[in-house]
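Enquirer: sequence and predicted structure are below.
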Amino acid sequence: MRKGYLAIVLHAHLPFVRHPEHSFALEERWLYEAITECYIPLIWAFEALVNDGVRFRLTLSLSPPLLSMLTDEFLRQRYLHHLHKLLELTDKETWRTAGTPFFPLAQMYQARFRRVRDTFNAYGGNLIAAFKKFQEAGCLEIITTAATHGYLPLLFVNPQAVAAQIAVAVKLYRRHFGHNPPGFWLPECAYTPGIDAYLKKHGIRYFFVDTHGLLFGSHRPRFGVFAPVFCPTGVAAFGRDVESSKQVWSAKEGYPGDFDYREYYRDIGYDLDLEYIRDYIHPDGIRINTGLKYYRITGKTEHKEPYVPEWAREKAATHAGNFMFNREHQIRYLSRFMDRPPLIVAPYDAELFGHWWFEGPQWLEFLVRKITYDQEIIELVTPSDYLRRHPCNQVVTPCPSSWGNKGYHEVWLCGANDWIYRHLHWGADRMVELANRFPESSGMLRRALNQAARELLLAQSSDWPFIMATGTMVEYAVRRFQTHMANFIGIYRQITENRVEDGWIEELESHNNIFPEIDYRVFTKD
């Protein structure tokens, strides 16, 4: 038996963005870029491992908004159009760069995007089927998160809002995967005591917290973050390991900042002549990332050297070996003081791999291969694997915490976004009122009640206050929040005044079509 465990957890999430009213929606590109640069390259890595007979165990969280967008036929067709334009651009680039140092890179992108297209079509445009295949093969453990990634501690003013976020997520997961999720990614790793009771109601066995959420728990955990604890409810909490996180997360101290890796912030969408690139950016001439990036990080300088894929691939292999080496030493040291094999939990945003860190999927594949064949200390496991092997764990109540800046709730409750919460709390109270007032309904009334629930859930997304706090795309985040709250208020008034407008409800159903099987009664007060 190996001396310790490593649990790598990838959290894949994007806010629900769907704008059929616009022929070109800038924010929809978040999804298209993630599919092209992250989700499909991760599928390539998993396929390569499976095809070579490499056994591995990883944990993947797929958020309900992401599941909804990946199965939306309208967004699938728009993605194919986006991919067609990318391929058209790479064809132009192979001509433009001929005879220059960038020609091999243009050819690389041309081949890469063709492969993306082929993979997308091979799964019939259904990437969830790909991830499900790896789960059924015993390689992935897929878990869920809150319905619209709501920041649960700040919604807990009305506990039914938290209950609804969890219940809707579990129902959607069950629809796609045929069983309840074994685990739950708390949005932003944000915890406050009591949330676990709602997870327990749905048979969820575990969740994740940030390091201090466990270390400052009551009572203090004997093994720190290197073993899970049970909350008094019996739901397990796993804590994040700081060292393994920093090596991958940090742009300054971590691997992604290596000078041989691709430079994210130099894209031909900004570098090339506007007339040449106009058909591949925003129709209004707003420059955006195209995904074609020809430079490596080079150093802390404005001068950038051409990207060399072979150098980057070699660095990814080296860094995978270094990560494994460091985890081996951690485990050797920790095993001297523990009565069980230590567990290192390494959670990351999935979009880091491939989108922000272009070589991330390669690094992950190298790491899995090295752990499988090049050492005898570490075993890759999922949280469920650990709990099956070690069912007896200390009882601890984690402390309120998140993995945001400074470790608590400041990012999602600050001067830039605090104004939203009085509206969210009012909306939750009104939705509970409607659910209890109409325990039975049918026809257009039922559809209106279900749409009210959708609009409120969409307003509760943690993405909007996060964007407001960070100062990027603030106007869009404010507009999305205000639009969903206005829709909710309008539906609430129509229902309570017995004047539901069929046409408007149908329009909202078509536009904000997340959770087609939602039942508004998830907001019914216990």
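Expert: Cool, got the structure.

Enquirer: contacts and neighbour counts: CA atoms only from here.
Expert: Will do.

Enquirer: who are the contact partners of N126?
Expert: Residues near N126 by C-alpha atoms under 8 Å, 6 or more residues apart in numbering: L70, T71, F120.

Enquirer: this is the other structure I want to compare:
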Amino acid sequence: MSEPIGTFCLVLHSHLPWLAHHGSWPVGEEWLYQAWAHSYLPVVDLLRRFADEGRQDVLTLGVTPVLAAQLDDPYCLRGVHDWLGNWQLRAQYAGIRWQHGDPALRELAANEHRTAESALTTFETQWRHGFSPMLRRLVDADVIELLGGPATHPFQPLLDPRVRDFALRTGLADTELRLGRRPAGIWAPECGYAPGMEAGYAAAGVRRFMVDGPSLRGDTAAARTLGDSDVVCFGRDLEVTYRVWSPKAGYPGHADYRDFHTYDHPSGLKPSRVTGKHIEPDDKLPYDPARAAVAVHHHAKDFVDTVVQRLQGLPPRSLVVAAYDTELFGHWWHEGPLWLEAVLRALPEAGVRVTTLRGALDAGHLGPPVDLPASSWGSGKDWRSWDGEQVADLVAAGADLQRDLLSIVDTFGPLPDPAADQLVREALLALSSDWAFMVTKDSAADYARRRAKVHGERFGELSELLRLGHHDRAARRANELSAEDYLFGRLDARGLSA
């Protein structure tokens, strides 16, 4: 076999902020179950097929601990099973409604029913015990490299160092509990970085993490150690990544792909193709899977050509890293899983080594040390999405909460279980980066503010009870709250003690 022209790493980050018991359509459990059915099931099925073929180091997968907890939770497992059954019924209903109409809609209903039936069978035979058993098999067989992360996906630069360290260690411990091994790499939430954070990573056993390309001034052709540490950062290659998904364009917006936003409301199905950027929903044309398949083939070839051209324009033996949210593939972009498989099969045929971040290091893709600026992968590549004027109140509330939390710990020392554990759990949930991001981007902003407020108020309630010495009442209330979320297999508030 000839020497590869270069190395490509695909990094997927699995994360949704929606929690069970925290709302229904269009957010909350409904979006969790949509992503489960349309992204997690087909992506895992793809990886299982690669495993059966003996493929290794296919991609790097980050799973936020709070999402892993939901995908293992009995309540959520029952909920998505019901949702999949309801999907079948909705497809059957659509077939009845459309039986005398457009032939394309009749075929769409039939195809939707077949897809729902297949998803239900897959879930009942493969997912009965949750996500972790399947994920563990893929990790143990080296099909994927797993990235962990802080427990609830906080924007780490805005955390007090003690809270930041606790959130990270809690997340790593939760992943170790579920999979039997502690991740050596993490997906840094929002690729958020502040100078010096690598010291905390090293202390927690983190050896590699993701940043966005501009923080490396676009020099992403090799991994880099940070300062005088041994911690390695990998940067997204935006020239390649943005071919798929960018703030302005990307493959999913093609006219022949399924339109995410246009619903047949009686059935809840999505019967239209994008058709055009400025076409009203009622004027969009029916979705045609055959046309979409042609677009998938074209865009997979375009992406492979883009990777090859990028590597040929870089020094020999260079590295390209593309990174996306897992939910893009299937949930937001219906054809995404088909495109993903086509690309992962075509790149090696084009002479490109496909591997994981760990595999890239093993292949020698390590450049000289670098110092990084404060950065993220958000707007402006700075922190404005999480600490801007629109969310100044959330930032102030988060800072106050952290001071209160550390004050309680420093004043009272290790507190009685389970009140202290639930106190910290509510604090971590209130500090999730998603709330500020959703407000800044005006994406379900009311929901985000409500979630931040709910967890902040729960924290305040437990905090007051503990300060007043009402430990029995605090414990009872903590038990009530923990029964609603079922999060984190391992969370010990004593780890916050000074």
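Expert: Sure, I can see it. Bear in mind that the values here come from a model prediction, so they are computed numbers and not experimental data.

Enquirer: list the TM-score for the superposed pair.
Expert: Overlay of the two chains. TM-score (TM-score structural alignment, normalised by the length of the second structure): 0.93; 487 aligned residues with a C-alpha RMSD of 2.0 Å.

Enquirer: mapping onto the second structure, list which of the contacts of N126 of the first structure remain contacts.
Expert: Shared with the second structure under both residues aligned by TM-score structural alignment, their matches' C-alpha atoms under 8 Å, the contacts from the contacts of N126 of the first structure are L70, T71.

Enquirer: from the contacts of N126 of the first structure, which is closest to E243 of the first structure?
Expert: Lowest distance from E243 of the first structure to the contacts of N126 of the first structure (C-alpha to C-alpha) belongs to L70, with 33.2 Å.

Enquirer: distance of that closest one from E351 of the first structure?
Expert: For L70 of the first structure, the distance to E351 of the first structure equals 15 Å [C-alpha to C-alpha, to the nearest Å].

Enquirer: the two: which is more packed in?
Expert: Taking other C-alpha atoms under 10 Å, L70 of the first structure and E351 do not tie; E351 has more neighbours (23 against 20).

Enquirer: helix, strand, or coil at the equivalent of that one over in the second structure?
Expert: By TM-score structural alignment, E351 of the first structure lines up with E327 in the second structure. Here E327 of the second structure takes the helix state, with states given by DSSP: H, G, I helix; E, B strand; the rest coil.

Enquirer: the longest strand along the second structure vs the first structure, average offset?
Expert: Ranked by residue count and defined by DSSP state E, the top strand of the second structure is strand 6-14. Taken over the aligned residues, the distance from strand 6-14 of the second structure to the first structure averages 0.5 Å (mean C-alpha distance after the TM-score superposition for the first structure).

Enquirer: narrow the contacts of N126 of the first structure to those in helices?
Expert: L70, F120 (DSSP state H).

Enquirer: okay, and the residue of the second structure most remote from its centre sits in which element?
Expert: No residue in the second structure has its C-alpha farther from the mean C-alpha position than H100, which lies at 41.2 Å (C-alpha atoms, centre = their mean). Counting by DSSP states H and E, no helix or strand carries H100 of the second structure.

Enquirer: need the contact list for it.
Expert: Per C-alpha under 8 Å, 6+ apart, neighbours of H100 of the second structure: none.

Enquirer: for K3 of the first structure, see how far away R332 of the first structure is.
Expert: 7 Å.

Enquirer: hmm, back to that, looking at the contacts of N126 of the first structure, which is nearest A7 of the first structure?
Expert: Closest approach to A7 of the first structure among these (C-alpha to C-alpha): L70, at 25.9 Å.

Enquirer: from P439 of the first structure, how far off is the closest one?
Expert: For L70 of the first structure, the distance to P439 of the first structure - C-alpha to C-alpha - is 32 Å.

Enquirer: quick one, strands of the stretch 251-400 of the second structure?
Expert: 319-325, 352-355, 366-370 (DSSP state E, counting those that start in this stretch).

Enquirer: and the second one, what does it pack against?
Expert: Strand 352-355 of the second structure sits against strand 6-14, helix 336-349, with contacts defined as 3 or more C-alpha pairs under 8 Å, 6 or more residues apart in numbering; DSSP states H and E.

Enquirer: wasn't W95 of the first structure part of a strand?
Expert: No: W95 of the first structure sits outside any strand when classified using three-state DSSP, being helix.
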